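A.B. asks: sequence and predicted structure below; questions after.
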Amino acid sequence: MPSFPQLNPLRLRSYVLRLPLCTRLILCICVALWVAAIPLPWLREWASLEPAKMDFTQMHRLNAFPLMHLNFLHLIFNIIALTPLLERFESEFGTLVTLALFTGPFGTLPGGIFVLLEKYVFRSNTVVMGASVWVFLLLSSEASKTHKTNPNFSIGPYKIPTWTTPLILVLVTSFLVPNVSLIGHLCGAGIGYLWASGYIKFLVPHEKILRWVETKLNLLGRLPHYVSVDQKTYGRYGVLPSSSVGPGPKSPDVGQRLGP
């Protein structure tokens, strides 16, 4: 019989146990809010992003809407899609950067753009919630990085730019999955492209501040599964490209730009 190592329960358990801290925290909050919304259904209305209700007293919706889900299937599909992307992001940029971005601009920016488009361009009031906005944000960032080393992929006689993959998925999802927001997913993808291009890197706290906080609070020693500024997989913004080969053995990854 054929074997399916990717479905091995032991490997799945090992993968879950190795998830970094912020990834665990975000996933747990998503699950906790879904459970809490069963006896307290008003939580969905409180957290959902509804353009018509947005004013300065409702700004919490911009941060809360990616964490709330409509039902169990909505939650499960988003968690399955988000987990590997978020885990990779945190392993590359560190726990503090991930926490700062996903509790701040990675929610407020796509959410704010969505509200402005819905209210003043499309004159609509589509209500959205769910972590799929983060899924397409991270997919766009990954696709932009992949595009630098693999600019195209082929479908028959056609060559498709790699960076367009998330946009194709947005369109396919909009056609196949009912009650999804095309505009909301495009807003998330747009912020992902901006992040990968470097235009919004100023949103990340300065590395000296991050190191001071880590050292002052001894976060690496106190928090299990914490990813520090100095222990990220590829460095803060990736390995700089290089065409020269120095003496001694060379890692196969040297010379490739791995960060955004």
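C.D. replies: Cool, got the structure.

A.B. asks: switch to C-alpha atoms for all contacts and neighbour counts from now on
C.D. replies: Will do.

A.B. asks: number of residues surrounding Leu43?
C.D. replies: Close neighbours of Leu43, defined as other Cα atoms under 10 Å, add up to 15.

A.B. asks: that one contacts Ala37, doesn't it?
C.D. replies: Yes - using Cα atoms under 8 Å, Leu43 is in contact with Ala37, at 5.6 Å.

A.B. asks: so what's Leu27 closest to, chain neighbours aside?
C.D. replies: Ile79 (7.0 Å; Cα to Cα, 6 or more residues apart in numbering).

A.B. asks: next SSE after the helix or strand the one you found falls within?
C.D. replies: Secondary structure from DSSP states H and E places Ile79 in helix 72-93. Note on helix 72-93: by DSSP H and E, the next helix or strand toward the C-terminus is helix 95-102.

A.B. asks: identify each buried residue in that next one, please.
C.D. replies: Thr95, Leu96, Val97, Thr98, Leu99, Phe102 (16 or more other Cα atoms under 10 Å).

A.B. asks: tell me how far Val204 lies from Met68.
C.D. replies: 25 Å (Cα to Cα, to the nearest Å).

A.B. asks: also Ile29?
C.D. replies: For Ile29, the distance to Met68 - Cα to Cα - is 9 Å.

A.B. asks: report the angle between the axes of the helix holding Ile79 and helix 95-102?
C.D. replies: 130 degrees (axes from the mean of the first three to the mean of the last three Cα atoms, to 10 degrees).

A.B. asks: another structure for you, compare them:
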Amino acid sequence: MPSLPQINPLRIRSYVFRLPLCTRLLLVIIVALWAATIPVDWLREWASLIPDKVGLTSMHRLNTFPLMHLNFLHMIFNIFALAPLLERFEAEFGTLVTLALFTGPFGLLPGGIYVLLEKYVLRSNTTVMGASVWVFLLLASEAMKTQKANPNFSIGPYKIPTWTTPLILVFIISFLVPNVSLVGHLCGLGIGYLWALGYIKFLVPHEKILRWVEGKLNLLGRLPHYVSVDQKTYGRYGVLPTAVPLSNVSRSPEPGQRLGP
């Protein structure tokens, strides 16, 4: 009889304490908002994305709907899916970029497209909420990176383009899981693909501005688990660092320092 996988609380605790600053901040907000809806039930309606209620005085919905969840299971599944993806994104692009994007364009763009499609194409008013829009956005970005190294994967005699993996997953989940928003997930995927292809990276502040803010406020020294512009794993937009011949590197008996969290 196969043994069940063992859950190691120490490894879970270690992983949680290694999460970078913006990732843990967004996860804490998600949990806090869910907890707040228990005594304050109207908060869920206030934060969710309802196409007919989006106007000049309620634009906050475009930023709050990924943070709000329908119930505990909805929240916990999205957290487990989001945490490793968001952690990897922050390690690559830095805390300031992650904070700017996930409190701004990465909510506004998929949310805005969803509202337009619902109101003017589908003629519907379906309410959506949940961080799954971010999950599929990040999955699309990761799939495009994997595409460069592994353009295809095989299923029997068929070769499937790697970039279609999250798209296939969206349709499978929509078929198997009730009450999920296919249109909302597709909007998240679309923004993720645009990000990975470089079409919307102009939305990120210039690196000189980010460096100035970090230095002026001494964010690296003041904030624990902060990922600076200079400590990203792969550079600003995933560019690998230039190789240096080993002969030109001074040897030291001290162990090297690992980049990133």
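C.D. replies: Sure, I can see it. This structure is a prediction, so every number in the text was calculated from the model and none was measured.

A.B. asks: alignment lookup: the residue nearest to Leu27 of the first structure to the second structure.
C.D. replies: Using TM-score structural alignment, the partner of Ile79 of the first structure in the second structure is Ile79.

A.B. asks: give me the residues contacting the one helix or strand Glu214 of the first structure maps to.
C.D. replies: Assigned by DSSP H and E, Glu214 of the first structure belongs to helix 207-217. Residues outside helix 207-217 of the first structure that contact it (Cα atoms under 8 Å, 6 or more residues apart in numbering): Leu96, Leu220, Ser228, Val229.

A.B. asks: which residues does the equivalent of the first one over in the second structure contact?
C.D. replies: Mapped onto the second structure by TM-score structural alignment, Leu96 of the first structure lines up with Leu96. Contacts here follow Cα under 8 Å, 6+ apart; on that basis Leu96 of the second structure touches Leu210, Ser228.

A.B. asks: next one: Leu96 of the second structure from Pro105 of the second structure, what distance?
C.D. replies: For Leu96 of the second structure relative to Pro105 of the second structure (Cα to Cα), the value is 14 Å.

A.B. asks: show me where the second structure has its helices.
C.D. replies: Here the second structure has its helices, by DSSP state H, at 9-18, 21-36, 42-47, 61-64, 72-93, 95-102, 105-116, 132-149, 165-176, 182-197, 207-217, 219-222.

A.B. asks: winner for burial among these?
C.D. replies: helix 61-64 (a mean of 25; mean count of other Cα atoms under 10 Å).

A.B. asks: which strands and helices sit next to that helix?
C.D. replies: Here helix 61-64 of the second structure touches helix 42-47, helix 105-116, going by 3 or more Cα pairs under 8 Å, 6 or more residues apart in numbering; DSSP states H and E.

A.B. asks: and the shortest one against the first structure, how far off on average?
C.D. replies: So the one you mean is helix 42-47 of the second structure. Following the fit onto the first structure, the mean deviation recorded for helix 42-47 of the second structure is 0.4 Å by mean Cα distance after the TM-score superposition for the first structure.

A.B. asks: contact partners of that helix?
C.D. replies: So helix 42-47 of the second structure is contacted by Ala36, Thr37, His60, Arg61, Thr64, Phe65, Met68, His69, Leu70 (Cα under 8 Å, 6+ apart).

A.B. asks: from the chain's centroid, how far away is that helix?
C.D. replies: 23 Å (Cα atoms, centre = their mean, to the nearest Å).

A.B. asks: swap in stretch 15-22 of the second structure?
C.D. replies: On Cα atoms, centre = their mean, the centre of stretch 15-22 of the second structure falls 14 Å from that of its chain.

A.B. asks: find me the equivalent region of it in the first structure.
C.D. replies: So stretch 15-22 of the second structure sits over residues 15-22 in the first structure, by TM-score structural alignment.

A.B. asks: hmm, who's touching that stretch?
C.D. replies: Counting by Cα under 8 Å, 6+ apart, Glu87, Glu90, Ser91, Thr95, Thr98, Leu99, Pro224, His225, Tyr226, Val227 sit against stretch 15-22 of the first structure.

A.B. asks: any idea how many residues pack against Val54 of the second structure?
C.D. replies: 15.

A.B. asks: contacting residues for the nearest residue to it once chain neighbours are set aside?
C.D. replies: Closest residue to Val54 of the second structure apart from its sequence neighbours, by Cα to Cα, 6+ apart: Arg61 at 7.0 Å. By Cα under 8 Å, 6+ apart, Arg61 of the second structure lies in contact with Trp46, Ala47, Ser48, Leu49, Ile50, Val54.

A.B. asks: hmm, the residue nearest to Leu27 of the first structure is touching Cys28, no?
C.D. replies: No - counting by Cα under 8 Å, Ile79 of the first structure stays clear of Cys28, with 10.0 Å between them.

A.B. asks: who touches Trp134 of the first structure in this structure?
C.D. replies: With contact set as Cα under 8 Å, 6+ apart, Trp134 of the first structure has these partners: Pro66, Leu82, Phe106, Gly188.

A.B. asks: what do you get if the cut-off is 10 Å, keeping everything else the same?
C.D. replies: 66-67, 78, 81-82, 85-86, 102, 106-107, 110, 140, 185, 187-189, 191-192 (Cα atoms under 10 Å, 6 or more residues apart in numbering).
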